[in-house]
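Q: pasting the sequence and the predicted coordinates here, then a few questions.
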Amino acid sequence: MDDLERELRALATWLDTPEVPDVTARVRSRLAAPAHRRRRWRYWLAAVLAALLVALLPPGRAAIADAVAGLLRFSGIVIDTTSAPMPPTGVPSPLPAQRPAAFHEAQRHLRFPIRVPAELGDPEQVLVADPDGTGAYRVVTLLYRGGALRLDAFDGHLEPVFQKQVSGPGVEWVQVHGDFAVWIGGPHELSYVDRTGTVRVATARLAAATLIWEDAGVSYRLEGDLTRDEAIGIAESLD
């Protein structure tokens, strides 16, 4: 159980839980919810379990577990806190087969609807990337503020699509429309994970603060020079 103990302790360090509310009714309602909503709720249940186990660990075993961070997969994104990130060197390559597309053209080649945040309005540019054998693209990106602010969207049922390397404080659970999301408050290394599960090192770049959430089976990552509250406001304005 040592590995599980370490992973749960690492997850618990991201939680800010000054009070433990009675969530019985909410848990029961989630268990009766559609599958994609139950999947999101599992992350919250794992976090609560982590907090409880950490509180019950003997001091000696807790000291050992404190030395190791871990991995979290959330909405198709792997967040790795096992070591300090190294800033990418050189010029990162674009995502596989990435190209610009008109909004309506991009929509025709995606298996999920493109939703635009009302707080941002129409994007300045739309990019699509990584088509499958039928020509359906895996990722769509909406760019704003000259490309400094970006919203990536992809099917939340897919295997991991992005991998982030982060360290220290700045990774925390938040909520978007009452569902759980992850906020990474500072720069971190970001790489693309292709359809075979291989991390594309050539795509690695230093990403800005990021909010990750899932809605209606679609995963989103909003990245840019934003505060946590600004990012959540944008996420909750998706049309």
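A: On my side now, so go ahead.
Q: from here on, contacts and neighbour counts on C-alpha atoms
A: OK.
Q: in the longest helix seen in the chain, what's buried?
A: Counting residues, the longest helix found in the chain (DSSP state H) is helix 35-56. The neighbour-count check on helix 35-56 (16 or more other Cα atoms under 10 Å) flags 37, 39-41, 43-44, 47-51, 53-54 as buried.
Q: distance of the residue nearest the centre of the chain relative to residue 89?
A: The C-alpha lying nearest the average C-alpha coordinate of the chain belongs to residue 212 (Cα atoms, centre = their mean; 3.5 Å). Separation of residue 212 from residue 89 (Cα to Cα, to the nearest Å): 25 Å.
Q: could you do residue 221 as well?
A: Residue 221 is 23 Å from residue 89, by Cα to Cα.
Q: put this next to the previous one:
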Amino acid sequence: MDDLERELRDLSAWLETPDPPEVVTRVRARLAAPKRRRWRYLVAVVSTALVVAALPPGRAALADAVAGLLRFAGITISTSSPPALPTGSPSPLPAQRPAGFDEAQRAVRFPIRVPAKLGPPEQVLVADPDSTGSHRVATLLYRGGALRLDAFDGRLDPVFFKQAGGPGTQWVQVGEEPAIWIGGPHPVSYVDRDGAVRVESARLAAATLVWQDAGVTYRLEGQLTVAEAVGIAASLT
């Protein structure tokens, strides 16, 4: 439970306390003070409930203490066990295809924004169209594909599933918004519209920053430091 308590203390920093704040204050005091064993389960349950209740829906991050899952902005991250490395060649996202920037913008239902620090992408991809032809994911590629920015509507069901173990996963900020940084290689898979993890899409991802802005989730992946990634994210135009 020590790891869980540490994660819950980190999450408590993102709480936007409603009025009256007495309950939140008491729970934060419990988290900060030395803990007796009999309080551990109570604090875990109450703190998780407060995260769900106090954060607005667009920024909500839900920690599942039992399954070891973190759900944030349309991405599910498993931290319960060491990640299993994918084998074989990963398949692309469903019905993925290249598109011109203007064509890609017409193909998705959210604005495609470009980081000013990177400039125009070398290639744009769209993937997973529905019955109306509206695509679920847009991807901007840079540096020969070694640096990628995925964008999708984070208010929809989960789109990516990640497995991340060790100390490399941490909360950071992009502007005033919370973000998650996964600082090392980790398996990532696509989650289809039925909620099933597409095992054949599993691949080893590089360091990744995940954040949300105006309901759109962004996933920046590449050989970057956390400071570089946050700077790129903050430059979206």
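A: Thanks, I have the structure now. None of the values given here were measured: they were computed from a predicted structure.
Q: circling back to that earlier point, ok, residue 221 and residue 89 of the first structure, which is more surrounded?
A: Neighbour totals were compared for residue 221 of the first structure and residue 89, and residue 221 leads with 23 against 10 (other Cα atoms under 10 Å).
Q: the more buried one -> the second structure?
A: If you follow residue 221 of the first structure across to the second structure using TM-score structural alignment, you land on residue 219.
Q: which residues are in contact with the helix or strand hosting its match?
A: Assigned by DSSP states H and E, residue 219 of the second structure belongs to strand 216-221. Residues outside strand 216-221 of the second structure that contact it (Cα atoms under 8 Å, 6 or more residues apart in numbering) are 73-74, 110, 147-155, 205-212, 229, 233.
Q: what helix or strand is residue 43 of the second structure located in?
A: Using DSSP H and E, residue 43 of the second structure sits in helix 37-54.
Q: in that helix, what's buried?
A: Under the neighbour-count criterion of 16+ other Cα under 10 Å, helix 37-54 of the second structure has 40, 43, 44, 47, 48, 50, 51, 52, 54 buried.
Q: which residue packs closest to the fifth one, ignoring adjacent ones?
A: In this structure, residue 48 of the second structure finds its nearest non-sequential neighbour in residue 63, 6.5 Å apart by Cα to Cα, 6 or more residues apart in numbering.
Q: quick check: buried residues in stretch 148-164 of the first structure?
A: Neighbour-count burial for stretch 148-164 of the first structure [16+ other Cα under 10 Å]: 149-156, 159-164.
Q: pretty sure residue 64 of the second structure sits against residue 70.
A: Yes. In this structure, residue 64 of the second structure is within contact of residue 70 by Cα atoms under 8 Å, at 6.4 Å.
Q: give me the more crowded residue out of those two.
A: More crowded of residue 64 of the second structure and residue 70, by other Cα under 10 Å: residue 70, with 17 against 14.
Q: for the more buried one, give its distance to residue 92 of the second structure.
A: Distance of residue 70 of the second structure to residue 92 of the second structure, computed by Cα to Cα: 25 Å.
Q: before we move on, what about residue 198 of the second structure?
A: Residue 198 of the second structure sits 10 Å away from residue 92 of the second structure, going by Cα to Cα.
Q: which of the two has more neighbours?
A: Comparing residue 198 of the second structure with residue 92 by other Cα under 10 Å, the one with more neighbours is residue 198, at 18 against 14.
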